[in-house]
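Provided below for reference: sequence and predicted model.
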Amino acid sequence: MYKKISNIAEREFIENELGIKYKFPRLYTPSSVIDGTQEATLSIITMDNPDHILYAIWGLLPDNYEGEWSDFQKALDTLNVPKENLNSKGIFKEPYYKRRCLIIVTGFFIYHLHNGTLYPYYVYLDDKKPFYIAGIYNILDDGFITCSMLMTKTSGVVNKIQNLSSTMPIFVPNNLSDVWLNSKTDMDEIDYILNLPNKLKLRAHPIAKEFFKNDISYESMLEPVYYEGIPLV
């Protein structure tokens, strides 16, 4: 499961790079580690409002749900959804067809287990720019948005390092973002995007274990930490 991501870019940089403005710009705060287990907020672009960047709680809830976010996550962890589950019965199918979103990040975290010790890695674009992860969302009766990241099989640099899971986020190229968010797009085209091989130029390196306490700065995340016996790419 992917439970921590990063979005450290300044608001103006995100808006300039992606060509879209935040609807509520003063609410945005860069964060080195966004912890999904703590009812975290993500920056997203939705099918309902593709002209603005909005905020969503990470962890999809049914649109008619009235209980606590944490209670639902104990019953069903919805931070991530494997693409194979999108057409199955349950709460994911309708959002997949009607409420797709783009989740804005500058990086995410993976893990390598070696000799009984867990080592965190930071994965990010070679040019350190923000990029899109495919997502789905619901809008609750009170107006809050909740969302999930979509997952596929590991490939590339993630596959070389990660040995606790065989999944990774699905990335949406900038040139296909409008297609992903368009309600008129044929689902065969959406399925094509879901199954595109990753062409992002990703980098990854081990980082300090202060990460496990959410106590690590972005500057230190960009500095590799070398441990004996673990992969370096």
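Everything's here; your move. Numbers count the residues shown, from 1 in each chain.

only C-alpha atoms for contact and neighbour calcs from this point on.
Will do.

the closest residue in space to residue 211 that isn't next to it in sequence sits in which helix or strand?
Distances taken as C-alpha to C-alpha, 6 or more residues apart in numbering put residue 120 closest to residue 211, at 7.4 Å, once the chain neighbours are dropped. Residue 120 belongs to strand 117-125 when assigned by DSSP states H and E.

ok, residues contacting the helix or strand harbouring residue 148?
Using DSSP H and E, the element containing residue 148 is strand 145-153. The contact list for strand 145-153, computed with C-alpha atoms under 8 Å, 6 or more residues apart in numbering, reads 55-61, 78-83, 103, 133-140, 166-170, 194.

how far away from the center of its chain is it?
Mean-position distance between strand 145-153 and its chain equals 7 Å (C-alpha atoms, centre = their mean, to the nearest Å).

can you name the element that comes right after it?
Downstream of strand 145-153, the first helix or strand assigned by DSSP H and E is helix 156-161.

can you mark which positions in that following helix are buried?
157-158, 161 (16 or more other C-alpha atoms under 10 Å).

ok, residues contacting that helix?
Identification of contacts with helix 156-161 by C-alpha under 8 Å, 6+ apart yields 110-112, 123, 166, 168, 198, 202-204, 231, 233.

here's the one I want to compare it with:
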Amino acid sequence: MCFSTSLRKEKRVIEMVRATEIQFHIEFKPFFRANGFAHPNLWIVKQDEQDKLYPATWGYVPPFASDDPKGFYAKYNTLNAKSETIFTSNTYKHSIHDKRCLILSDGFHEPHKVKNVSYPYFCRYFDDAMFCFAGLYSELDDGSLTCTIITMNANEQFEKIHNVKKRQPLILQSNLEDDWLDDIHEPHLKDLMKEGFTTKPIEAYPVSRDIYKRNVDSNNRLAIDRVDYPELNQQDTLF
């Protein structure tokens, strides 16, 4: 699962990393934490317009519900899409072939449980570089976009971090990002989702549990600054 993410880079840095002049259609503001359950905008590169960056509401709305997204959100959680069922799901199968996207990020949170207490862990590259989640998007009747982050079974590292559900978002190896947006067939897509997770080392460390509180503003350094909890042993705090 991946229900909160960050994109702290400035517009000029994003444009430089993407090696293109990205067109923003609403004002871009860096963020320390976007809480998926509030359905914020994430920033995506669409399969059919790879030279632009669009805002997309986090929480995929399928074509059959595009006239009532609020009603759909009241019934369904589509912040993440399981890679294992994406071709057969009535919700996502409409987009897997021609509405794939890259979702830009430079960090995300995963829950780590110890003695039934959940601790948020912030996960990022050691050099704090930007990366892309594999995602899907849809276009609503009003022309706005929605998106979802694809997840997969956890690898050895994320089995220890996300130690209950044992899932991880699909962070694409950088040299496979273009492949994800190419016109490729189902067997290749399945291979990408199975083998395309980044090989670049990721660090993960605990941050304030206050980010779980509804009345606390977590779109600041609270979401990324390390907190050392006495109740977590060395193995739990270093991955």
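Here it is on my side, so go on. Since this is a predicted model, take the numbers as computed values, not measurements.

TM value for the aligned chains?
Aligned and superposed, the two chains score 0.91 in TM-score terms (TM-score structural alignment, normalised by the length of structure 1); 232 aligned residues with a C-alpha RMSD of 1.9 Å.

now the buried members of the contacts of strand 145-153 of structure 1.
Buried among the contacts of strand 145-153 of structure 1 (16+ other C-alpha under 10 Å): 55-61, 78-83, 103, 133-139, 167-170, 194.

now do the strands in structure 2.
Assigned strands in structure 2, in chain order: 4-7, 31-35, 41-46, 49-58, 80-82, 100-105, 107-114, 117-125, 131-139, 145-153, 167-169, 202-206 (criterion: DSSP state E).

how far is the longest one from where the chain is centred?
The chain centroid and the centroid of strand 49-58 of structure 2 are separated by 14 Å under C-alpha atoms, centre = their mean.

ok, now the third one?
Mean-position distance between strand 41-46 of structure 2 and its chain equals 10 Å (C-alpha atoms, centre = their mean).

other SSEs contacting it?
If you count contacts as 3 or more C-alpha pairs under 8 Å, 6 or more residues apart in numbering; DSSP states H and E, strand 41-46 of structure 2 packs onto strand 49-58, strand 100-105.

against structure 1, where does the longest one fall?
What that stands for is strand 49-58 of structure 2. The counterpart of strand 49-58 of structure 2 in structure 1, counting by TM-score structural alignment, spans residues 49-58.

tell me how far the closest residue to residue 80 of structure 1 other than its chain neighbours lies from residue 230 of structure 1.
Of all residues not flanking residue 80 of structure 1 in the chain, residue 149 sits nearest, at 4.7 Å (C-alpha to C-alpha, 6+ apart). For residue 149 of structure 1, the distance to residue 230 of structure 1 equals 28 Å [C-alpha to C-alpha, to the nearest Å].

one more: residue 8 of structure 1?
Following C-alpha to C-alpha, the distance that separates residue 8 of structure 1 from residue 230 of structure 1 is 26 Å.

neighbour count winner among the two?
residue 8 (21 against 13; other C-alpha atoms under 10 Å).

ok, that one - contacts?
When contacts are counted by C-alpha under 8 Å, 6+ apart, residue 8 of structure 1 touches 30-32, 105-106, 218.

then residue 43 of structure 2?
Residue 43 of structure 2 touches 53-56, 103-104, counting by C-alpha under 8 Å, 6+ apart.

kindly state which residue of structure 2 is aligned to residue 207 of structure 1.
In structure 2, the residue matched to residue 207 of structure 1 (TM-score structural alignment) is residue 207.

so that match touches residue 225, yeah?
Yes - with contacts counted by C-alpha atoms under 8 Å, residue 207 of structure 2 reaches residue 225, the gap being 5.8 Å.

and residue 131 of structure 2, what's its match in structure 1?
Checking with TM-score structural alignment, residue 131 of structure 2 has residue 131 as its match.

measure its match to residue 199 of structure 1 for me?
When distance is defined by C-alpha to C-alpha, residue 131 of structure 1 is 12 Å away from residue 199 of structure 1.

so these two - more neighbours on which side?
Taking other C-alpha under 10 Å, residue 131 of structure 1 and residue 199 do not tie; residue 131 has more neighbours (22 against 10).

is it correct that that one is in contact with residue 123?
No - with contact defined as C-alpha under 8 Å, residue 131 of structure 1 does not reach residue 123; the gap is 11.9 Å.

residues contacting residue 128 of structure 2?
Going by C-alpha under 8 Å, 6+ apart, residue 128 of structure 2 touches 106-107.
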